[in-house]
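Visitor: Sequence first, then the predicted structure, then my questions.
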Amino acid sequence: MANDLKPTADFEETFGKLDIRLGQVLSAEPAPGTLKKSYRLKIDFGKYGVRTSVGRFTGHPPEELIGRQVMGVLNLAPRQIGDVQSDVLVLGIQFRGAESGEATPVTPMTEGKLGSKLF
C-alpha cells in the first residue's frame, strides 16, 4: 500500500456532502485575466442548468472539449478566477507530461444523462 495515502475519511462527512454531476461542455474559450493559461467553459448540467467553470484544460484544443461530457462539483462556493466567476469545479487529473495544475477532465466511458449524480 502506498505511504502517501491520506487518512481514512467518513463517507457522509466527506464525499457524501459533494454534489458531483454529469455535464456537457457547450463552449471553451481562453479565460480572461487568469495568472496561468486557462479556459472558461460553459457546461450544461441538464435540469441543474448551465454553469461556468474556469480550468487549466489547455492541453486540449477548445474544439476537443466542446461536446465532451465531464464531471463537475455543483455545490462548492463560487470562486473568482481572473475576470470570471467559476461556479462549478470540473474534476480532472494531471495532464501527462504537463506542469502541475494542467489537467485533463474526468469523463465517462459512455454518454450518460446530463445531471446524473456520481456515486
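Guide: Great, that's in hand. Residues are numbered from 1 along each chain as shown.
Visitor: Only C-alpha atoms from now on, for both contacts and neighbour counts.
Guide: Will do.
Visitor: For the helix or strand that contains residue 43, buried residues please.
Guide: Residue 43 belongs to strand 39-44 when assigned by DSSP states H and E. Within strand 39-44, the residues scored as buried using 16 or more other Cα atoms under 10 Å are 39, 40, 41, 42, 43, 44.
Visitor: want to try CSV for these, with distance to residue 52 as columns?
Guide: Output for these, formatted as CSV (distance: Cα to Cα, whole Å):
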residue, distance to residue 52
39, 10
40, 7
41, 6
42, 5
43, 6
44, 9
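Visitor: Of all pairs in those residues, which one is the farthest apart?
Guide: 39 and 44 (15.8 Å; Cα to Cα).
Visitor: sorry, back to before: name the helices or strands packed onto the strand holding residue 43?
Guide: Other helices and strands packing on strand 39-44, by 3 or more Cα pairs under 8 Å, 6 or more residues apart in numbering; DSSP states H and E, are strand 20-30, strand 50-55.
Visitor: show me what contacts the closest residue to residue 117 other than its chain neighbours?
Guide: Leaving aside its sequence neighbours, residue 117 sits nearest to residue 21 (Cα to Cα, 6 or more residues apart in numbering; 4.4 Å). Counting by Cα atoms under 8 Å, 6 or more residues apart in numbering, residue 21 makes contact with 45, 71, 72, 73, 74, 114, 115, 116, 117, 118.
Visitor: take the one below as the second:
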Amino acid sequence: MAEIGFDDFLAVDIRVGTVTRAEPYPEARKPAIKLWVDFGDEVGEKKSSAQITAHYTPETLVGKQVIAVVNFPPRQIGKFMSECLVLGLSDENGGIVLLSPDKPVPNGGRMH
C-alpha cells in the first residue's frame, strides 16, 4: 500500500453522526439500507446507502452513532443519492460492522 502524507489524511473529513432515519433499500443491486445521518450544525444531515444488512436492520440503526467521510462528492446509488460514506470493517464472513465511538460524543465531531 502506498504511503500518504499527513496533509493527505487531513484532507479526508471524517466525522461522527447519529442515524436519524433508516429504510430498507431493496432496489439496490446488493442488499443495502438507506441512512439519514445528523452530523451537527456545521455539516447538517447527509444520506448514505450502506451494504450493512448482515448485522443491522433499519430499526436497530436509528439512534446509533456512526463514523463517516463527509467530503466525498455525492454518488448516485440506483435511484438514491448517497452524500457520505459510512465506514465499517468486514467480519470473517464479509459482513460489514460499522465503526462507531464506544462512548457518546457530540454529532459533527471530526476524527483526529
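Guide: Everything's here; your move. Keep in mind that this is a model prediction, so the values were computed, not measured.
Visitor: Give me the range in the second structure that the strand holding residue 43 of the first structure lines up against.
Guide: Taken onto the second structure by TM-score structural alignment, strand 39-44 of the first structure occupies residues 33-38 there.
Visitor: With the first structure overlaid, report how far that stretch is off on average.
Guide: In the superposition against the first structure, stretch 33-38 of the second structure averages 0.4 Å from its aligned positions (mean Cα distance after the TM-score superposition for the first structure).
Visitor: Look up how far residue 70 of the second structure lies from the counterpart of the residue nearest to residue 117 of the first structure in the second structure.
Guide: Matched by TM-score structural alignment, residue 21 of the first structure corresponds to residue 15 in the second structure. Residue 15 of the second structure sits 7 Å away from residue 70 of the second structure, going by Cα to Cα, to the nearest Å.
Visitor: ditto for residue 39 of the second structure
Guide: 9 Å.
Visitor: between the two, which one's more packed in?
Guide: Neighbour totals were compared for residue 39 of the second structure and residue 70, and residue 39 leads with 25 against 22 (other Cα atoms under 10 Å).
Visitor: residues in contact with the residue positioned nearest the centre of the first structure?
Guide: Residue closest to the average C-alpha location in the first structure (Cα atoms, centre = their mean): residue 90, at 0.7 Å. Applying Cα under 8 Å, 6+ apart, we find residue 90 of the first structure in contact with 53, 55, 70, 71, 72, 73, 105, 106.
Visitor: Any quick PyMOL command for the buried ones out of those residues?
Guide: Applying 16+ other Cα under 10 Å to those, the buried members can be selected in PyMOL as follows:
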select buried, resi 53+55+70+71+72+73+105
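Visitor: ranges for the strands of the first structure?
Guide: Secondary structure of the first structure by DSSP state E: the strands cover 20-30, 39-44, 50-55, 69-73, 79-81, 84-86, 89-90, 92-94, 103-105.
Visitor: Among those strands, which comes closest to residue 9 of the first structure?
Guide: strand 20-30 (17.7 Å).
Visitor: Distance from the closest one to the middle of the chain?
Guide: 8 Å (Cα atoms, centre = their mean, to the nearest Å).
Visitor: For that strand, give me the average deviation versus the second structure.
Guide: Strand 20-30 of the first structure sits 0.8 Å off on average (mean Cα distance after the TM-score superposition for the first structure).
Visitor: Can you check what angle separates that strand from strand 39-44?
Guide: Computed by axes from the mean of the first three to the mean of the last three Cα atoms, to 10 degrees, the angle separating strand 20-30 of the first structure from strand 39-44 equals 140 degrees.
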